[in-house]
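*Asks:* Provided below are the primary sequence and the corresponding predicted coordinates.
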Amino acid sequence: MDVHPLPPLLHNQPQRIAGDVRALALRLRPDYAAVAVGYADCGTYGALDDVCAELGLRRLAGLHCYDVYGGAQQLEQFFADEPGTYVLTDFLVRSFTRTVWRELGLDRYPDLHETYFGKYRRVVWLAQEPDDELRSLAEDAARQLRLPLTVVETGAGGLERELATVLPA
């Protein structure tokens, strides 16, 4: 199996995900017996499903990667308990300053904080491989967001299960 990643910042422009997945899948098809998509819907509102149906591809289940790591039912419960929940994965914890803070312009325009995050009430970190360094980074992200942090250790089992459903046997 080879992994051909798309830029993670596509999550900040989900309207581009389906087109970029299509282009990459078409480029890879001649060289591989099978191509699978390592995305959940990720804010494409079904556009990724349309590409997968068109090209006969499988993708990870769920509305977003949070469903993959934490389980759709658990995520539904988090949002039912507190609709103002901001979710982090290990990737987002590691890259928070770059992928969230700088990309949203909060490093240059701190007055946007309330606009972006004023309705959030907590941060939930779905910790796949928690360690002291990641915990410190998660705490820093929550502090920057001015929100309390809840840590939910998920491991990588959800991702492993989902990958098994999309990869050929």
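*Replies:* Cool, the structure landed. Remember, predicted model here, so these are calculated numbers, not experimental data.
*Asks:* drop to CA atoms for contacts and neighbour counts, all remaining ones
*Replies:* OK.
*Asks:* Let me know whether Ile29 touches Val35 as I believe.
*Replies:* Wrong residue type there; residue 29 is Arg, not Ile. Yes. With contact defined as Cα atoms under 8 Å, Arg29 and Val35 form a contacting pair (6.7 Å).
*Asks:* higher neighbour count, the two?
*Replies:* Val35 (23 against 12; other Cα atoms under 10 Å).
*Asks:* Would you check how far apart the more buried one and Ala23 are?
*Replies:* 12 Å (Cα to Cα, to the nearest Å).
*Asks:* Count the residues that sit near the residue nearest to Glu162 when sequence neighbours are not counted.
*Replies:* If the residues on either side of it in the chain are set aside, Glu162 comes closest to Leu60, at 5.8 Å by Cα to Cα, 6 or more residues apart in numbering. As a burial measure, Leu60 scores 23 neighbours (other Cα under 10 Å).
*Asks:* Could you do Tyr66 as well?
*Replies:* By other Cα under 10 Å, 21 other residues sit near Tyr66.
*Asks:* how about it, what does it touch?
*Replies:* Ala72, Leu75, Val87, Thr89, Leu126 (Cα atoms under 8 Å, 6 or more residues apart in numbering).
*Asks:* Tell me the one of those nearest Leu147?
*Replies:* Lowest distance from Leu147 to the contacts of Tyr66 (Cα to Cα) belongs to Val87, with 11.5 Å.
*Asks:* Just give me how far the helix or strand that closest one falls within sits from the chain centre.
*Replies:* Applying DSSP states H and E as the criterion places Val87 in strand 85-89. Averaging C-alpha positions (Cα atoms, centre = their mean, to the nearest Å) puts strand 85-89 9 Å from its chain's average.
*Asks:* Got another one to weigh against that:
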Amino acid sequence: MAERAPLDLAPSEGLERTSGEGRVLLLACGALGREIVDLVEANRWTAFDIQCLPAKWHNTPELIVPALREKIRANREHYESLYVLYGDCGTGGLIDTMLAEEGVERIEGPHCYSFFTGNAKFLETADDDVTVFFLTDYLARHFEKLVWQGLGLDRHPELLSAYFGNYTKIVYLAQTKDAGLEAKAKAAAQKLGLGYEYRFTGYGDLASEMAKRA
């Protein structure tokens, strides 16, 4: 194999870069970075290298597909295989079209809420959850920056009803049992004027799909 470029794990707040034997490169959303590294460390998986694209690109999904394609083409010759840890993430199916062209697989599911819950289980409750605003550990941790400030509600609170008027509750899909994050999720629900529900999911299909490739 050719010599690899330095590992890039950006941005995944507070996390060290992770490098294994380099058989498999995981290309992932930055919002999953901490969970991916936690799983790698807990299971002592050595096969993975990890590169994350910025989590904030969920607000500009048109940036995701060309950046992923660029990373696939830049890294393909350095690894035995590449695997993408992204849902559709607002690309309108373009991510799957591109991956089919490049011959690279991704984790199944329209978004991380689905594969954290488990895709089959998520579909079972989809009709009941149509008015739910989901939080994951990442979103609970960064609610103020990504949601409140990201939507401009810190500057224009009058927009709250326009953004969240059709939601009835926040459902916190927890990957870890963390009282601090649960408090943040409850505070977010109060701030948005929504009901609150806690569901512990663990890592769901993310863990099982990574295990298949370890």
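*Replies:* Alright, I've got the coordinates. Predicted, not measured: the structure shown is a model, and the values here were computed from it.
*Asks:* Please report the distance of whatever residue of the second structure lines up with the residue nearest to Glu162 of the first structure from Ile95 of the second structure.
*Replies:* Matched to the second structure by TM-score structural alignment, Leu60 of the first structure sits across from Ile107. As judged by Cα to Cα, Ile107 of the second structure and Ile95 of the second structure stand 12 Å apart.
*Asks:* and Pro54 of the second structure, how many neighbours does it have?
*Replies:* 17.
*Asks:* any idea what it aligns with in the first structure?
*Replies:* In the first structure, Pro54 of the second structure lands on Pro7 (TM-score structural alignment).
*Asks:* Can you give me the buried ones in stretch 204-214 of the second structure?
*Replies:* Gly204, Asp205, Leu206, Ala207, Glu209, Met210 (16 or more other Cα atoms under 10 Å).
*Asks:* hmm, which two among those are most spread apart?
*Replies:* Greatest spatial distance in those: Gly204 and Met210, 10.6 Å, computed using Cα to Cα.
*Asks:* what ranges do the helices span in the second structure?
*Replies:* Counting by DSSP state H, the segments of the second structure that form helices are 33-43, 64-75, 94-102, 112-117, 119-124, 137-141, 143, 160-164, 179-192, 204-213.
*Asks:* Would you format the ones you listed as JSON lines with distance to Gly87 of the second structure included?
*Replies:* Shown next, in JSON lines, are these (distance: least, Cα to Cα, whole Å):
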{"stretch": "helix 33-43", "distance to Gly87 of the second structure": "14"}
{"stretch": "helix 64-75", "distance to Gly87 of the second structure": "11"}
{"stretch": "helix 94-102", "distance to Gly87 of the second structure": "9"}
{"stretch": "helix 112-117", "distance to Gly87 of the second structure": "6"}
{"stretch": "helix 119-124", "distance to Gly87 of the second structure": "11"}
{"stretch": "helix 137-141", "distance to Gly87 of the second structure": "15"}
{"stretch": "helix 143", "distance to Gly87 of the second structure": "20"}
{"stretch": "helix 160-164", "distance to Gly87 of the second structure": "23"}
{"stretch": "helix 179-192", "distance to Gly87 of the second structure": "22"}
{"stretch": "helix 204-213", "distance to Gly87 of the second structure": "11"}
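*Asks:* To Tyr86 of the second structure, which of those lies closest?
*Replies:* Nearest to Tyr86 of the second structure, of all the helices of the second structure, is helix 112-117, at 7.4 Å by Cα to Cα.
*Asks:* Mean per-residue distance, the closest one versus the first structure.
*Replies:* Its aligned residues in the first structure lie a mean 0.7 Å from helix 112-117 of the second structure after superposition (mean Cα distance after the TM-score superposition for the first structure).
*Asks:* Leaving out sequence neighbours, find the closest residue to the most centrally placed residue in the first structure.
*Replies:* Nearest to the geometric centre of the first structure sits Cys65, at 4.1 Å (Cα atoms, centre = their mean). In this structure, Cys65 of the first structure finds its nearest non-sequential neighbour in Ala40, 5.8 Å apart by Cα to Cα, 6+ apart.
*Asks:* Just give me the match in the second structure for the one you found.
*Replies:* Counting by TM-score structural alignment, the partner of Ala40 of the first structure is Gly87.
*Asks:* Please determine how far the aligned partner of Pro30 of the first structure in the second structure is located from Asp137 of the second structure.
*Replies:* Aligning on TM-score structural alignment places Pro30 of the first structure opposite Glu77 in the second structure. Using Cα to Cα, Glu77 of the second structure is found at 34 Å from Asp137 of the second structure.
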